[in-house]
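> got a structure for you, letters missing:
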């Protein structure tokens, strides 16, 4: 009797309606987002292998938090979950898959255990979250926001194994997605830089932030991603079979190096150079003259594109401050480690994922602490509570149309001490502003009262226009409700000005980074995961290097690019936390898996095409 072939998973289709329903909550882009997700899911249903293109391509740019205010579950999460579900519904489960080396399995198991313990320690004692917790980076559930990246890395691994029938095409698809993501990021940076300073003005002190909403608290996300993208782009140039594809990859490599230079991040520059060198070394492990020429051309083009920026006055100024900035960071690391509770449990397992901002606020001995913002609900009324400290800007993107002036009003509550709500209307990217207009709304003491309205002139410019509510520098806590911003005709420009739906449509940014990042990946791991977590990460690093350098893996896609990209992430992490946002924790786990554990197929033995139309059950 013939055996029945393995079947796909039809129940996975049931996940799509709730995902599309969630997309409708992401105003103001509900309809375009739902349509885009539906088209992406249809494309994956047609060719499941496209999931491995769409996910990495969307990772840097499908980030609408500055418009939606939502960051615990975002649009990229919906895309990734839906693509994996559609692929599971379309492709039968493979009969078997190659096993990863035992040391690699052990490293990932120990790391998964450490991350789980870190999450539990952050959430302990377990309690149902308050409504405001889902809008805050200082709440215990911030751990869930970060560790979501680990769950998504696991889903991509599941997807990779599910598409075993595609053979070597999996690596090609994922690499193409990473190259597309880099191209989109570079285009964003060129437009952003041109809006603030000329693309060839290397004396201007503007540092690009790119499409990453995580840059609202500072950090190294944009330069880390650019360095990672350079590794995959060089690998694409080396693997290209057509001249036009090779030339296009080399040109993108130069553009990516230029964009990386414009971050003016010193360890970002080092990370980019390391990514290219490691990728080239592993890709040329089976040397060929053409490969050597392409690699040399790529390195020279990258250097030529970056060098004018690096020789500019602002880059030289940054380099001249390196020793001073390192001393400042070292003092910050020492303060961060002093925030830990004494005892064996904290030493072994850390303080818990995502807990640093809250502990810094309450325990740090540094002279400045961040201001605070929280969503509160009392007596059927939702409102925003602002606390004193280093400035935070709770902001919303608005569209004034042809209006020249806007009228702002709010209802405020404060304690007996004098207080006022400062507001700013600015042309602004993620953190840098142009042509701001300011006003103060005076708060009467005691109960809720309407502040006298103020008028703000609309600043000129092409950048997004943002209304920002500023935390007080000092003084009492200030409660804010019923914020309105109206044009002359009375049309309301703000969404959720009464904070009835939490902080939806509101986002925040800050100029003061130390309160939000430990600024060192090793110190952050020791702080959050303890010595057990540090040992697990170190084991993963060692076994990844050993396996990636093994003759049977080096030179096969995606090992050179993944290893080079992982080296770049680690180099960037020497002076930055990096993995305190989910998309980069995803990369920090997925890249070593691709380099050391992913089932690979030689291009000479490429497997069958992924199932096409009609292949499902």
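That came in fine, so what should we check first? Everything numeric in this text was worked out from a predicted model, so none of it was measured.
> rest of the way, CA atoms for contacts and neighbours
OK.
> now do the strands in this structure.
372-378, 381-387, 392-398, 405-414, 420-428, 433-442, 446-450, 454-457, 465-470, 478-486, 507-510 (DSSP state E).
> which among the ones you listed is found nearest to residue 202?
Across the strands of the chain, residue 202 has its closest neighbour in strand 433-442 (18.7 Å, CA to CA).
> what are the buried residues along that closest one?
Buried residues in strand 433-442, counted by 16 or more other CA atoms under 10 Å: 433, 434, 436, 437, 438, 439, 440, 441, 442.
> next up, a second structure to put side by side with the first:
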């Protein structure tokens, strides 16, 4: 019966995949072609290795998002991947993970195997914690009730095929319930696969690397977006990155929630790195992820990182491992780090980026030297020689004679001194712990190199900020010299090892990134506006609750309280029932005489002008080239104004725009179609090469003041001088295909902005209680695992990730982004698994000829 049900699920998933691919818009750009290659590659890997989905799902869930190209956001690319995964996995359901040898039990099992089981092949099989089963059943029932309340009554579209396009292109649609509810549905479908495949070994070998690869891709997307748009060093711009999360086209904190969920595992990888190369890679990944987190300028994410760090520290103190640091060493270490952060902040305030980098290098060099048995008798002579050598260089190589950048004397000599220090320490390391003359000489050279670094630090500060920066430079040199005294302590606070180097490297990168960001104009503006923004958020929550309670006479009904208004119904509820007399903009599709066209509705706000809803399509332009734009427009009344422009844009916040010189004719009665054609020059749009070329999008929006108004658009065309059409689906015959939309600044009509209020209003009190109970069970399970040395690191990272995610959820809904919600659910379900050895039948054991079997055998 179980096999038959699995086969039925596989058939249904395969039919759904085939139907979706039949209509999926693969054209118009490279992302569709990439998806067409990626899906078969994942299928082949999954067929060869049934547990492969544990890698590619955490890797691709955050980045496999090409909605800005395709226009599809109800059915996403990750849904195609999930359909394929479910179809393939359930089609081969008798296959199990590779059996363990019959000679003994696995060291990570939850319960010891019985003697009778040891005489036959066995495998790790997962089962849910008993309390979690009850919570899962309750949450599933509440989810199903809320889904039905949001979906029903589902009327068949009266306008035929255009009605279905409207259902699939607007958050006001009843099908938005399916869009948000699918995350929990996918989690339930993957739960049997989790129980089969997600044993501790597979989580370590597949899931963790997949999550780290996903984090690396997201961080690289954030780095690219910062480089292309505001600039890496431009921290005063109010530009907010979205990376690969197209769900942020109406605001939200999808990127913040993902980074809070994934960053702790980058720290986990750094803590587990056993080789210099892995440690270097972990530090690079951590630097990229921290940069992405800091340049979001999200106060909620900053708070989440603080909470995650506090949780990790508490778990570290709870750990019963023999290697845990005692409070006696931990407190001085934290105080020392705090003092260094304060000192570096003061240096940055006087000497800028260059002074901060020089001070960090000097302190890092002092940290490394402080772990070595320094030849104290030779230090004074070595220091004097180094100072004399530095003075000679300063006299013979004035700053004015240097080239640009690092070729100037202080920067070049600083770099040379760092290389000399590293080389000397490496040579001392080669000679081991012996007190040979070669080792002593190498350490003496290292001290001389560090002394020249100190001189160059002062020189860089003076060269960049003048004599006023010299007192701070002197303070840094004194503090770094005090660190050297650590080498003379009988009981040092730290030793040169994997843990100390990783911690120091992570702290240095955090300082290098966080201090400039925190001192920037925009970060200061965000922090000073916190109180006002908090009051605005409270007003929005009160309004959301009033709409929730006011949907029925006499307050909220019992059904509303228990099961909510329905999953995905908040945007429609806000549109029709908000108490601010606001009418957010909207777009839909209509038909006339067998032809489909676009209808744009302008927003209306009590205060007058409001945020526009912009229809977007990506186009490939060449700079300084004339293009011809033509379209048909029908204007309903004298108020609406059609705004069109070509802009550099990733998702939000257009830059470097070129306006379309379009003036509409006076409205007619009855409204009639008018054809327009204008020529415009692309100017600077399209400049740049390769990855540094900013994407360009065509934008359409309608404004009309305080009253909503309509404009119809059809037969939209953009052609280059050769007559080649650059727009896809310009006649809207395929509905929303290749067209996306964005609300750059006004985000409240689409989000409740709190994860618990989101659950209460859309899914009811039953969902809130079931989710809270599930989180309590998961937290208790993780807290117990923290006390087990073999599980302490993984449990700490997972608990910190979940707490950070929930902290971001205080300020945003998060669960209204299906991909992010699914990742959260999968992490939660993995936490609730327990594993024990079970005997394998012959049908459950994979063929001995498989590659995995060979690897294990």
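That came in fine, so what should we check first? All of these numbers come straight from a predicted model, not from anything done at the bench.
> what's the most distant pair in the buried residues of strand 433-442 of the first structure?
434 and 442 (25.1 Å).
> how about residue 269 of the first structure, what does it touch?
223, 227, 260, 261 (CA atoms under 8 Å, 6 or more residues apart in numbering).
> next one: the counterpart of it in the second structure from residue 720 of the second structure, what distance?
By TM-score structural alignment, residue 269 of the first structure lines up with residue 302 in the second structure. To residue 720 of the second structure, residue 302 of the second structure is 46 Å away according to CA to CA, to the nearest Å.
> repeat for residue 258 of the second structure
Taken as CA to CA, the span from residue 258 of the second structure to residue 720 of the second structure is 40 Å.
> next: residue 212 of the second structure.
Taken as CA to CA, the span from residue 212 of the second structure to residue 720 of the second structure is 42 Å.
> could you check which of the two is surrounded by more residues?
residue 212 (22 against 16; other CA atoms under 10 Å).
> can you tell me what that one aligns to in the first structure?
Checking TM-score structural alignment: residue 212 of the second structure goes with residue 179.
> coming back round to it: the contacts of residue 269 of the first structure in helices, which ones?
Among the contacts of residue 269 of the first structure, the residues falling in helices (DSSP state H) are 223, 227, 260, 261.
> which position in the second structure pairs with the second one?
The pairwise alignment with the second structure assigns residue 227 of the first structure to residue 260, based on TM-score structural alignment.
> quick one: that match and residue 304 touch, right?
Yes - Residue 260 of the second structure lies in contact with residue 304 (CA atoms under 8 Å); the separation is 6.4 Å.
> tell me, what's touching these two both at once?
Common neighbours of residue 260 of the second structure and residue 304 (CA under 8 Å, 6+ apart) are 804, 805, 808.
> if we take those, which one ends up nearest to residue 230 of the second structure?
residue 808 (24.9 Å).
> what about that closest one, how many residues close to it?
30.
> isn't it right next to residue 305, touching?
No - judged on CA under 8 Å, residue 808 of the second structure makes no contact with residue 305 at a distance of 9.3 Å.
> now do the shared contacts for the two.
Counting by CA under 8 Å, 6+ apart, the residues touching both residue 808 of the second structure and residue 305 are residue 260.
> circling back to that earlier point, let me have the buried residues of strand 433-442 of the first structure in CSV, extended by distance to residue 552 of the first structure.
Formatted as CSV, the buried residues of strand 433-442 of the first structure follow (distance: CA to CA, whole Å):
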residue, distance to residue 552 of the first structure
433, 52
434, 54
436, 58
437, 62
438, 63
439, 65
440, 66
441, 68
442, 70
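> does residue 96 of the second structure touch residue 196 like I think?
Yes - Residue 96 of the second structure lies in contact with residue 196 (CA under 8 Å); the separation is 6.5 Å.
> residue 503 of the first structure -> the second structure?
Residue 503 of the first structure maps onto residue 736 in the second structure, by TM-score structural alignment.
> the residue lying closest to its match once chain neighbours are set aside and residue 732 of the second structure: what is the separation?
Nearest-residue entry for residue 736 of the second structure: residue 71, 5.9 Å, with adjacent residues in sequence omitted and distances by CA to CA, 6 or more residues apart in numbering. With distances taken as CA to CA, residue 71 of the second structure is found 12 Å from residue 732 of the second structure.
> also residue 274 of the second structure?
Distance, residue 274 of the second structure to residue 732 of the second structure, by CA to CA: 56 Å.
> which one of those two has more residues nearby?
In this view residue 274 of the second structure and residue 732 are compared by other CA under 10 Å, and residue 732 has more residues nearby, 22 against 12.
> got a list of what that one touches?
Shown in contact with residue 732 of the second structure (CA under 8 Å, 6+ apart): 596, 597, 598, 714, 715.
> separate out the buried members of those residues.
For the contacts of residue 732 of the second structure, a burial check counting by 16+ other CA under 10 Å picks out 596, 597, 598, 714, 715.
> show me what contacts whatever residue of the first structure lines up with the fourth one?
Going back to what we said before, that points to residue 714 of the second structure. In the first structure, residue 714 of the second structure lines up with residue 481, judged by TM-score structural alignment. Counting by CA under 8 Å, 6+ apart, residue 481 of the first structure touches 382, 383, 384, 410, 411, 412, 497, 498, 499.
> which member of the residues you listed is positioned nearest residue 17 of the first structure?
Closest approach between those and residue 17 of the first structure, by CA to CA: residue 499, at 27.8 Å.
> quick one: that closest one from residue 486 of the first structure, how far?
Taking CA to CA, one finds residue 499 of the first structure at 17 Å from residue 486 of the first structure.
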